[in-house]
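Enquirer: Fold the following for me, if possible:
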Amino acid sequence: MSAALQGIRVIDMSRVFAAPVGAQILGDLGADVIKVERPGTGDDGRGYGTAWVEGRDGIETRQSSFFTVANRNKRSITVNHSKPEGQDIIRALVEDADVLIENFKVGDLKRFGLDYESLKAINPRLIYCSVTGFGQTGPMAALPGYDGLFQATGGMMAVTGIPDGKPGAGPLKAGPSLVDFVTGHNTALAIMAALIHRGTTGEGQYIDIALLDTSVAMVSHIMQDYLISGFPPPRLGNGGNGGGPADLITASDGIVYLTAGTDEHYRRLTVLMEQPELFTDPRFDTNFKRGRTGQAELIDIICRWSSRFSVGDLLAMLDGAGIPAAKYNELAQVWDEPQVQHRNLRATTPHPWAKAGSVDLIASPLAQMSASPATIRRPPPMLGEHNADVLAELGYTADRIDRLKTDGIV
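Expert: Alright, predicted model coming up:
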């Protein structure tokens, strides 16, 4: 199969998570992604997370879970861009590059002649993407930004958490770094649009991506509710946003998530429960009542019924009645799901430096394209693993590469 971005070269000068995710998506789709890291320490993300890929023969991989999930399909080189010789390497890379991604502080790379205007003079077709917390302009542009800050600032925390009036009520951060993750996808999407634009016009361009923008957009239809009505919708805990009943319900041996958010689904549920009178009960006779004002009371009624059955029996009954429901899984249980296995979402990838000889990665959601699917061709790189290869491609001799290493440039 062909790769959608085969022949596209990306210079990835980004660190930590959001921007590296964007570069990884481009790599999954076939781009040659060259990850530029600091000599000695590398990407800050190599030190994040709670688990590390164990290396063979006592080798320290410095591949944390945080780094591993965002840096496959990349070649790693180390460059000290604060030195003139390092800047020369970046400029040489840019001459034939299609894309450069960076997430330094606003204006930081300009000090070294590596800003968009400087590199555009070398390569007018270059697509240069800057990813920052608050964007390139405005009163907060200079401030650093991390995922949790934007879940708080952009409104996600305001609509996530236990409803007011219940124990533990209050705003809650989502577990994964969702703003970072979606910002990475927005980064890749903007770059691919810029590549299409360049294919039509021949022009490169500058892209300003901000985590703040993503965080506000992610509140989506709930924020739109506020814009239309002027009133903030309440936090719903595990309740569904589209109607009700939709929530976690208890079984005798576990938990099930139920979504019976249409009138027909709810009618079928009341029949299955052998309580058809609930369908016309004035407490629950509209979708709004079932999903908002009567939500807690209705879920209690459903749980008194559902707790008599095992998870397996409950799901079979609900499925047989055509009512959407799913088993709640702990992380380990996710990988036991037959459909997860069928979709090959656990992507065991050869890794020459890992003790196991491979590393388990999470497959790309873009892997099911019929003609140009996302693929995993390389494990996450060791720090500077591809210095010799990439520099040789730029015309550097082995002796010159050795001198650059001795001088701390690579």
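Enquirer: C-alpha from now on. contacts and neighbour counts both.
Expert: Will do.
Enquirer: ok, residues contacting the host helix or strand of Asp360?
Expert: In the assignment (DSSP states H and E), Asp360 maps to strand 358-362. Identification of contacts with strand 358-362 by Cα atoms under 8 Å, 6 or more residues apart in numbering yields Val53, Thr68, Val69, Leu345, Arg346, Ala347, Thr348, Thr349, Pro350, His351, Pro352, Pro379.
Enquirer: burial measure for the closest residue to Pro124 other than its chain neighbours, as a count.
Expert: The spatial neighbour of Pro124 that comes closest, neighbours along the chain excluded (Cα to Cα, 6 or more residues apart in numbering), is Gly204 at 6.0 Å. By other Cα atoms under 10 Å, the residues close to Gly204 number 20.
Enquirer: and what of Leu5?
Expert: Around Leu5 there are 18 residues (other Cα under 10 Å).
Enquirer: One more sequence to fold, the one below, so I can look at both together:
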Amino acid sequence: MLLEGLKVVELATWVAGPGCAAAMAEWGADVIKVESAAGDPTRTFFPDTPESPGNPVFSLENRGKRGVVLNTSKADGRAALLAILADADVFVTNLRPGALKRAGLDYASLKAGLPRLIYASVSGYGLEGADVDVPAFDITGFWSRAGVAASTIPPDQPPFPCRPGFGDHVTALATLSAVLAAVHERSRTGVGRLVETSLIRTGAYAIGWDLSVQLRYGQAVTAQPRRDRPSAISGYFRTRDGRWICMVPRGPACFPAVMAAIGRSDICENPRYAIPMAEQDAVREVMAIVDAAFAELSFDAAGAMLTKADVIWAPMATLAELAADPQAQAAGCFVETPDGRGGSFRAPAMPARFPGLDPAPPRPAPQLGQHTREVLREAGLTESEIDAVA
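Expert: Take a look at the predicted model:
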């Protein structure tokens, strides 16, 4: 496997940190998840039981890992963690910086004794500034404070939160890319480093198209009410059978193509509707014509029409429709995941695959503390030392 021989230790909860480590586990790294006796809070969602095996949420973020329980607030628990870290390549944590410092597990405390270690810090607001220790979820740090929500939700609608884990998974991928860059650097230098990602910085990058305009010109046009949008053929259009199609023009040629497809080529001959349309009233007039045309078509007919016209479009699919989509299956969107009790279930796949490499199904997510004694023996602890912390 791609990352075989890489040892990763994770002291993290919820999504952004565990999601980064989960990708490395799926690609062959030995990932050891360290939890408190209470366990990662995501274990409480859809709990794994004999009657309903395989927690889908916890499994998504933790399949393929080995699980250890330690109380790192106590001296023997911290010592056990340091023993596990002694030959580790990567340490991933999303505990708040202040808590890590108090436990002597911040980068400054570890780097002298573990010079090869790549230390990945995932936080809400970074490692500098007044809000270092302000707690955050992706709904607050990524979606809300980073401007993603205000740029996405039209001003005529009440605010709504992003779906759980949405910004966390983007942050997990940012962390993963940074960790692998540091692994490459260490192959040349032999020295590890601190790697830092945060929800706010990842959110700022994710909304970077709008943010770049704001930074350059001091203002940016973001999400607008549908009637105020500048293009008559960009956005969502409802078909006769109540389904929505998303259509996005990629250039000036798309406008006459769409007008021809709906039987209204005459619109292109009217100077009032020349592209780019200068008047918002003109845009609204054409949008109303397009809306009426789609309202007369079935979803299948509208899709076939746009495909023939070579216009970029996609259905606004539900999750049930995505799960049944043969193209999503062909693109590798799903993976069969063992439930740890002899069965398996379908789950979202990691977002990248490697043609020609046919990985085995991922190992199931660990039960709480399942591998504690095994991992501590590998770290060199004696049975009496293990008894003291296990």
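Enquirer: which among the contacts of strand 358-362 of the first structure end up buried?
Expert: Neighbour counting with 16 or more other Cα atoms under 10 Å marks Val53, Thr68, Val69, Leu345, Arg346, Thr348, Thr349, Pro350, His351, Pro379 as buried within the contacts of strand 358-362 of the first structure.
Enquirer: The fifth one: what's it in contact with?
Expert: Put plainly, it is Arg346 of the first structure. Taking Cα under 8 Å, 6+ apart as the test, what Arg346 of the first structure contacts is Trp335, Val340, Asp360, Leu361, Ile362, Ala363.
Enquirer: Would you format the residues you listed as TSV with distance to Met13 of the first structure and neighbour count included?
Expert: Compiled in TSV, these are given as follows (distance: Cα to Cα, whole Å; neighbours: other Cα atoms under 10 Å):
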residue	distance to Met13 of the first structure	neighbour count
Trp335	33	15
Val340	33	12
Asp360	25	16
Leu361	22	19
Ile362	23	16
Ala363	24	18
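Enquirer: If we only consider these, which is nearest to Gly58 of the first structure?
Expert: Asp360 (19.7 Å; Cα to Cα).
Enquirer: what lines up against the closest one once you look at the second structure?
Expert: Aligned by TM-score structural alignment, Asp360 of the first structure pairs with Arg346 of the second structure.
Enquirer: any idea what sits nearest that match, other than its immediate chain neighbours?
Expert: Spatial nearest neighbour of Arg346 of the second structure, excluding adjacent residues (Cα to Cα, 6+ apart): Glu336 at 4.5 Å.
Enquirer: Could you confirm the one you found falls within a strand?
Expert: Yes. According to DSSP: H, G, I helix; E, B strand; the rest coil, the state of Glu336 of the second structure is that of a strand.
Enquirer: What separation is there between the alignment partner in the first structure of it and Leu143 of the first structure?
Expert: Matched across to the first structure, Glu336 of the second structure falls on Thr348, judged by TM-score structural alignment. Using Cα to Cα, to the nearest Å, we find Thr348 of the first structure at a distance of 39 Å from Leu143 of the first structure.
Enquirer: One more: Gly384 of the first structure?
Expert: Shown here: Gly384 of the first structure relative to Leu143 of the first structure, a distance of 30 Å by Cα to Cα.
Enquirer: what about those two, which has more around it?
Expert: Gly384 (20 against 12).
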